[in-house]
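A.B. asks: below is the structure, and that's it, no one-letter string:
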């Protein structure tokens, strides 16, 4: 069984719970048009929207025992984004399920952080949170996230559209058995 507010470490990252001081760096990440290009309808976030989302993220840990981890680079102490688990209610056709996702500041792209952190989150998902299956969802043109999903051992499930804004997405999945067969 999982602790209510776990933390995890990788070689280069501290996956931790959220702090009040994380709001401004996270709002900066969410305001970057390049970061948000494939998220939702593609529009950059506002500080207010980020604050509301962060409150929701914190509540999810208490409600479900899993959620999004703040991803902090150990060497610098910098919040570089988040990696974690959420319920993708925005895509009803695949429910019930849990999604693994990530969002990193642009200067952290291409360094292997998403894959490194997501592997640790998958271990948490299957070995501590007791999940049987995890999906990951990304815009069909987000080739970087597709590569991460493939590196994690996820396989193609379907292509569909998000009802709220019509953006095309692909869904990939990994079962607990599939995860354990990778090691």
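C.D. replies: Everything's here; your move. Quantities reported herein were computed from a predicted structural model and do not represent experimental measurements.

A.B. asks: can we go C-alpha only for contacts and neighbour counts from here?
C.D. replies: Noted.

A.B. asks: tell me how far the lengthiest helix in the chain lies from the chain's centre.
C.D. replies: What stands out as the longest helix in the chain, according to DSSP state H, is helix 47-64. Offset of helix 47-64 from its chain centre (C-alpha atoms, centre = their mean, to the nearest Å): 14 Å.

A.B. asks: and it, what's buried?
C.D. replies: By neighbour count with 16 or more other C-alpha atoms under 10 Å, helix 47-64 contains the buried residues 47, 50, 51, 54, 57, 58, 60, 61.

A.B. asks: can you redo those as a markdown table with distance to residue 136?
C.D. replies: Shown next, in a markdown table, are these (distance: C-alpha to C-alpha, whole Å):
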| residue | distance to residue 136 |
| --- | --- |
| 47 | 26 |
| 50 | 21 |
| 51 | 24 |
| 54 | 20 |
| 57 | 17 |
| 58 | 21 |
| 60 | 18 |
| 61 | 19 |
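
A.B. asks: okay, one more to line up with it:
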């Protein structure tokens, strides 16, 4: 994996020293709202049935986002291979960094890298229908709605009955960062 840089962020391959920052994200009820209903995640307990990524600093395909200006931790971003030609994007940001365009900036950099250097032809993403902020990020970077499917979450979350939204973007339709 390579280091990526945007206007505001540096994305480094994650490392074990990032573990505490990753765990702090999982302890914030608002950050986890659409994943666990806001319930904290026990950092010491493995969750083999988890339906979401819980990086600990040694995962391939996960980048740690830090501000260029002061090296402050912002969150993590991933471009997880689903197949040789398709990858799924994901991210989690500190609440203090929401609403500043950092999610779309970081994901756009990963998508650009994935198409230019990662060999991917398609990038996909999913979110809950009621997660309007994540839906805006996906649409802002050019992913288009593919389908909405019924949700099947182990922890009922308000709005989960509305389903899960699937988005996709192909290399041919990418306009770059």
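C.D. replies: Looks like it came in fine. All of these numbers come straight from a predicted model, not from anything done at the bench.

A.B. asks: tell me how the two chains score on TM-score.
C.D. replies: For these two chains in superposition, a TM-score of 0.82 is obtained (TM-score structural alignment, normalised by the length of structure 2); 165 aligned residues with a C-alpha RMSD of 2.6 Å.

A.B. asks: sorry, back to before: touching the longest helix of structure 1 from outside, list them.
C.D. replies: 4-5, 18, 23-24, 26-28, 30-31, 66-68, 86 (C-alpha atoms under 8 Å, 6 or more residues apart in numbering).

A.B. asks: out of these, which sit inside helices?
C.D. replies: Per DSSP H, helices hold the following members of these: 23, 24, 26, 27, 28, 30, 31.

A.B. asks: which residues touch the residue in structure 2 that residue 18 of structure 1 lines up against?
C.D. replies: When structure 2 is aligned by TM-score structural alignment, residue 18 of structure 1 is paired with residue 14. Listed by C-alpha under 8 Å, 6+ apart, the contact partners of residue 14 of structure 2 are 57, 58, 59, 60, 62, 63, 64.

A.B. asks: considering these, which are maintained in structure 1?
C.D. replies: On the basis of both residues aligned by TM-score structural alignment, their matches' C-alpha atoms under 8 Å, what survives of the contacts of residue 14 of structure 2 in structure 1 is 58, 63, 64.

A.B. asks: and which of these is nearest to residue 164 of structure 2?
C.D. replies: residue 63 (24.9 Å; C-alpha to C-alpha).

A.B. asks: which residues touch whichever residue in structure 1 pairs up with the closest one?
C.D. replies: Alignment note: residue 63 of structure 2 maps to residue 69 in structure 1; criterion TM-score structural alignment. Residue 69 of structure 1 sits next to 7, 15, 16, 17, 18, 82, 83, 84 when contact means C-alpha under 8 Å, 6+ apart.

A.B. asks: same check, this time on residue 173 of structure 2
C.D. replies: Counting by C-alpha under 8 Å, 6+ apart, residue 173 of structure 2 has no contacts.

A.B. asks: picking up where we left off before, could you dump the ones in helices among the contacts of helix 47-64 of structure 1 into a markdown table and include neighbour count and distance to residue 181 of structure 1?
C.D. replies: A markdown table is the format used below for those (neighbours: other C-alpha atoms under 10 Å; distance: C-alpha to C-alpha, whole Å):
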| residue | neighbour count | distance to residue 181 of structure 1 |
| --- | --- | --- |
| 23 | 17 | 38 |
| 24 | 13 | 40 |
| 26 | 23 | 35 |
| 27 | 20 | 38 |
| 28 | 16 | 39 |
| 30 | 24 | 36 |
| 31 | 18 | 39 |
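
A.B. asks: now the helices for structure 1?
C.D. replies: So, for structure 1 - with DSSP H - the helices run 23-31, 33-36, 47-64, 113-123, 143-151, 176-182.

A.B. asks: need those helices in JSON lines with distance to residue 101 of structure 1, can you?
C.D. replies: Converted to JSON lines, the helices of structure 1 look like this (distance: least, C-alpha to C-alpha, whole Å):
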{"stretch": "helix 23-31", "distance to residue 101 of structure 1": "15"}
{"stretch": "helix 33-36", "distance to residue 101 of structure 1": "13"}
{"stretch": "helix 47-64", "distance to residue 101 of structure 1": "13"}
{"stretch": "helix 113-123", "distance to residue 101 of structure 1": "8"}
{"stretch": "helix 143-151", "distance to residue 101 of structure 1": "9"}
{"stretch": "helix 176-182", "distance to residue 101 of structure 1": "16"}
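
A.B. asks: who wins for proximity to residue 170 of structure 1 among those helices?
C.D. replies: helix 143-151 (8.7 Å).

A.B. asks: residue in structure 2 matching residue 179 of structure 1?
C.D. replies: So residue 179 of structure 1 corresponds to residue 174, using TM-score structural alignment.

A.B. asks: wait, that match touches residue 142, no?
C.D. replies: Yes. With contacts counted by C-alpha atoms under 8 Å, residue 174 of structure 2 reaches residue 142, the gap being 7.3 Å.

A.B. asks: which position in structure 2 pairs with residue 28 of structure 1?
C.D. replies: Under the alignment (TM-score structural alignment), residue 28 of structure 1 pairs with residue 24 in structure 2.
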